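K.L.:
Give me the fold of what follows.
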Amino acid sequence: MSRVLAVVVLLLGLGLALWPAHAWATEGEGDVTLQTHFWVDESGTKGIDDVVSLPPNSFQPMETFRVFQLDGTALWMRLDPPRLDASQRWYLMLSAAAFTNEATLYSRAPNGAWREQRSGDHLPVAQWDHPDQTPVFALDPQATGPVWLRVVNAPAPTSPRLQLLTENSLQEKRYWTFLMIGGYLGFGLLVFFLGWVHARLYADRVFIAYCCYVACMLGFQAAFTGIGGLFFWRHSAWWNDVAPAVFMLWLTASGIWFVREVCAVSRYHRGVDRFVLGWSVFGLLYAVLYVAQMSPAAFLVLNLYGLLSVLLSFSLCIWTWRLGETYAGWMALGFLPVHLGYPFPALRSAGILPDSWAAQYAVLIGSAIEIPLLLYILHRRAKDFNENRARLRAIDSTDPLTGLTIAPVLHLRLRDALRRVRRYGHPCGLVLVELSNHGEIVAREGREAGDRALVVAASRLSAVVREVDTVSRIADTRFAVLVEGPLRPEELKLLAQHIVAKGLERVPALPVELPLRFRLVSATLSETAKTADEPVDEMRLLERLNQALDRMAVDPRRVVLHLPQSVPARL
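P.N.:
Below is the predicted model:
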């Protein structure tokens, strides 16, 4: 999965990197922002006739890209189009769809009347004269005289950028935009699905927080780039206006919650954990207050919340990493692409930077790298934690020295085996094995060598049986081997010989004259036994074999005992 994600991220990043270069290479007509003149209507009520009648020196040349704070005012821009090819259709594009409430273009019709084209967030995209992800206006190449653009926006500052495009260039720009942003959204949905699968697979709350973060990131990018208004909520002007800010707050709040869960802040400081949780809840609730006020002060708080959240998340990752949370350090690196891209749109929305391609798509490119990278880090984290939990669960059913099944588990499996023998008539076998020279090994080489001998004995017993069979340590030097049926007595005798021979192989950590000497007793468990004087349960069966193995100690030369087929499996 990690290789697939890496390849997709590489291709997506390459496409995003080539996207602007290709678009600019085919536009040809270029940016005409600096060819305009501007005037700010302080009252915000002037009409086109009032503006046209203003003295010529009222308009100032747009010598540099500027940022305008238009609270209660309106920006008028006058453009004298160059001579246009009449065989082409021409369009004027205004960038930054997420930060334009009203954009109206006025041009003279051949009969002298004013032609008005409207767009902006305060008007449903479906009602725009030319619906697009950003305001687009048609130009008549045969018209004479300037065109007038009225821009209104609040509370965010606006930095208008105007591009003069032919229809072919506009279409090509649209195709590349839809391809790249559509690919990004599709890839994001795939990662969201994989995150949800991990949440169900590992039952880890961290993946739920990750899915919320990814969902808010996708919503924010759809709103911020104008794709959401064009395709998803094209009939809702109100939501198209507030969606970028709302998704930004939800994205930041869910990101802080996500960091809190991954870094396990509650494990290190209860006060910090409560503060982080409160910070996340504030972002969720502040969205309601921001939509209700929509004032410059509320917009300032929104920007401060986003900037401080970036610092907070990075600080939490580094702090918990220094306290021993290994994956917190990797999370700091995983968030780095978005953290590096965030200042561009943040400073642009604050009015410090003018609108640009980097301000529009820096976070999108960063998140295209960040989202799958975070999923890979979470996958490795969950895999490690799951292995640790599996080890902890195995402690309850595993002998700590040899790693074999403990006696209570053997009793359960032996009971089930006896039931299957009775139901299906398939005989099974039970072998008790004693490491008879363990005391000699301890006396000559020490206790550590004796423990090593037990580990080697457990390994060799496990090697001679099948995966369905059970090897268990039932005493200090005694093992039990449950051989599942159907099984013939001859096969059980052959297995016993194999066990004895396996023990005589040289043990690398012990002297050559100290092999593992096994003594064993075996029995075939069959419902067809002819002598069944009394019912036998698993405990009584083990006791009978243990007693037979104890009696064998009287004659050291005897190492194998096969009990006659008189051990019934009736319970």
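K.L.:
going forward, measure contacts between C-alpha atoms and count neighbours the same way
P.N.:
Fine.
K.L.:
How far away from the center of its chain is the host helix or strand of residue 502?
P.N.:
Following DSSP states H and E, one finds residue 502 within helix 489-503. On the basis of C-alpha atoms, centre = their mean, to the nearest Å, helix 489-503 sits 52 Å off its chain's mean C-alpha point.
K.L.:
right, and the helix or strand after it?
P.N.:
Once helix 489-503 ends, the next helix or strand along the chain (criterion: DSSP H and E) is strand 518-525.
K.L.:
Tell me which other helices or strands that following strand touches.
P.N.:
Applying 3 or more C-alpha pairs under 8 Å, 6 or more residues apart in numbering; DSSP states H and E, one finds that strand 518-525 makes contact with strand 428-435, helix 489-503, helix 538-552, strand 560-562.
K.L.:
re earlier: just the residues contacting the helix holding residue 502, thanks.
P.N.:
429, 431, 457, 460-461, 464, 515-520, 522, 524, 560, 562 (C-alpha atoms under 8 Å, 6 or more residues apart in numbering).
K.L.:
for comparison, sequence B:
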Amino acid sequence: MRRSVLRAFGAVLLWCASSWGAAAHAAASPPPADPSGLAPIALAGDQPVHLYQRSSYWVDPARRVRLEDIEASSQDIRWNLRRRDQQYSLQDGVLWIRFDAVVPPGEQWYLEVGTGVYGQVQMFHRDRDGRLVMQQAGTQVPVAQWSVPGRLPTFALAKDDPQPVRYWVRVEDERADFSAPVTLFRQDALMQSREQEQLLFGAFFGLAALVALASMANGIAFRDRAFLSFAMFIVLLACSHLGRAGVGAQYLWREWRIWNDTVTALWPGVATAAALWFVKVVTDPARLSRALDLAVWALIAALLGAVALDVLITSKVSMTLVLVLTGLALLAILGMVVWGWLDDTEPHLRLVAWGFLPLLVLALFPLARGFGLMPTNVLTRQGLFLGMALLLPILYYALNLRLIARREDQMRTSALSRNDALTGLPHRQGFIERLDTSLAHARGQRQQLAVLGVRISNLDAIAEEFGREAAEKALVIAGSHLRRVIVDFDMAARVGEREFAVLLEAPMTPEAAASRAQQVVASGLRQVEALPAALTLKFHVTIAMLPHPHMDGAASLRWALEGLDQMPDARKLIYPLAALA
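P.N.:
Modelled structure (predicted):
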């Protein structure tokens, strides 16, 4: 099973490497000649129109050329044909995209840039009167000031103009390369696409919020660091998605650009640091090596420091540093989850590994896109959403299994500190504490309760004839008999080497207590397969009706046990203590 999983994972990595190599080779190929003869795009129907092979581009290295200058010297500018999967380094200058289009009468069409992470995106065209129309979007502009507010930069094409209209799209950014699809949508198709996106994003962020709240509640209620770190990881990853996908700017901080810049900076460094911390808490690498544990902490600190540096200087270099450390963090996460998978000590770690595996694989695509090794596609844009949707329920279930196992261990440890290790019954101090509470209740209600003192009178004979192991079995069987005698809120406990006590809660009468004592004696006389043949347990039982004046729980128990030593006739198995006074 492990070998097949590793083979599949290796095949995925090989496919990723081949895809990146092909993309890099395509990006390095020389551009075609100036496509000055591109025909205008005749828009029709309801299908989106991609601008690949239907538009041209030019990179302005000076970053200061105005549209009027481009129009005046358009013949002198070497425009190149835009191709699918082609990437443009925005550090080399401002990217200009040019195309011509004809919009059918009575229809409204829009241009949409497929990624919303670029600092400034503008579209220009001239209306029928020759006036310049400028529309703007991008992360440097609050969404409320966008020409067409939304999740992605969107611009309206000229309406009711029968002549071909020339459009220029200007893209400027200091950190990212441009490879996003640029698509033309008819209005109804654009609205339908956005409605589908809103439904999917709503389901995703709703699931993330629900799991984060449940994890936070479990972490606080049970003081579980794993659940708390998991909740922190979900919150930071969801916030980074809010900024990266443009959902937060569309709905939450439409007027505040600073919020958009801050939340967008969380991707991918802060979320990856939170994931690294969560995996560290769950797998506990300190069990393997103290140095490895310190190395993980150092990597988390370096990743957060790189994010802070990127926020301060906002450059391609700082972003590259964040991406490099993110890649190292993903390798560290992969190493820890694989180690947890192969480690048989805690079964829940295998579920953690299964939960993280799809996220780690799908995280390679946006990471490769950040390094410029892969063009923008559906996996670079939406892969992390799919990976996280698979991760959330699996990890939450794994953490629940972990919590249940640890709670059971804690309960067993607590029970061993208050219970007899051999019989599993409460020990003497636990019985006295419960008896004190019951006595106070009985006095307040003016009712009686009873305590039965029980001794295995033939235990020494059993040990002498059949050995110590048979004597221990006799004690275990005696405890089992007493458990069957008690009902409701009664309590049985082992209070001596061969003595037991049974608390019969109020209201209790001497007749009912005597009947219970007879059940105890009769249970010991039954044959049990675990004991040697013809061997039975001989119980002596005292009955103490309580509360007794001036006696607390310890004194009442001592009275019931001393009565076992003071029985005048050893042949009589049940003695009410009142008869001994």
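K.L.:
Can you tell me which of the helices and strands packed on strand 518-525 of the first structure is nearest to residue 294 of the first structure?
P.N.:
Residue 294 of the first structure lies closest to helix 538-552 among these, at 76.7 Å (C-alpha to C-alpha).
K.L.:
Now do that closest one: which elements does it pack against?
P.N.:
Going by 3+ C-alpha pairs under 8 Å, 6+ apart, helix 538-552 of the first structure lies up against helix 407-424, strand 428-435, strand 518-525.
K.L.:
which of the ones you listed is buried the deepest?
P.N.:
Mean neighbour counts were compared across these using mean count of other C-alpha atoms under 10 Å; the top stretch is strand 518-525, at a mean of 26.
K.L.:
so that strand aligns onto which residues of the second structure?
P.N.:
Following TM-score structural alignment, the aligned partner range for strand 518-525 of the first structure in the second structure is 539-546.
K.L.:
Turn the helices and strands packed on helix 538-552 of the first structure into CSV, including distance to residue 202 of the first structure.
P.N.:
Shown next, in CSV, are these (distance: least, C-alpha to C-alpha, whole Å):
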stretch, distance to residue 202 of the first structure
helix 407-424, 26
strand 428-435, 37
strand 518-525, 41
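K.L.:
what about the helices in the stretch 301-450 of the first structure?
P.N.:
In chain order, the stretch 301-450 of the first structure shows helices spanning 326-341, 343-349, 357-395, 407-424, 438-445, 447-463, with DSSP state H, counting those that start in this stretch as the criterion.
K.L.:
export these to a markdown table and tack on distance to residue 80 of the first structure?
P.N.:
Conversion of the helices of the stretch 301-450 of the first structure to a markdown table gives the following (distance: least, C-alpha to C-alpha, whole Å):
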| stretch | distance to residue 80 of the first structure |
| --- | --- |
| helix 326-341 | 36 |
| helix 343-349 | 27 |
| helix 357-395 | 25 |
| helix 407-424 | 89 |
| helix 438-445 | 100 |
| helix 447-463 | 89 |
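K.L.:
The ones you listed: which one's closest to residue 207 of the first structure?
P.N.:
Distances from residue 207 of the first structure to each of the helices of the stretch 301-450 of the first structure were compared using C-alpha to C-alpha; the shortest belongs to helix 357-395, at 7.7 Å.
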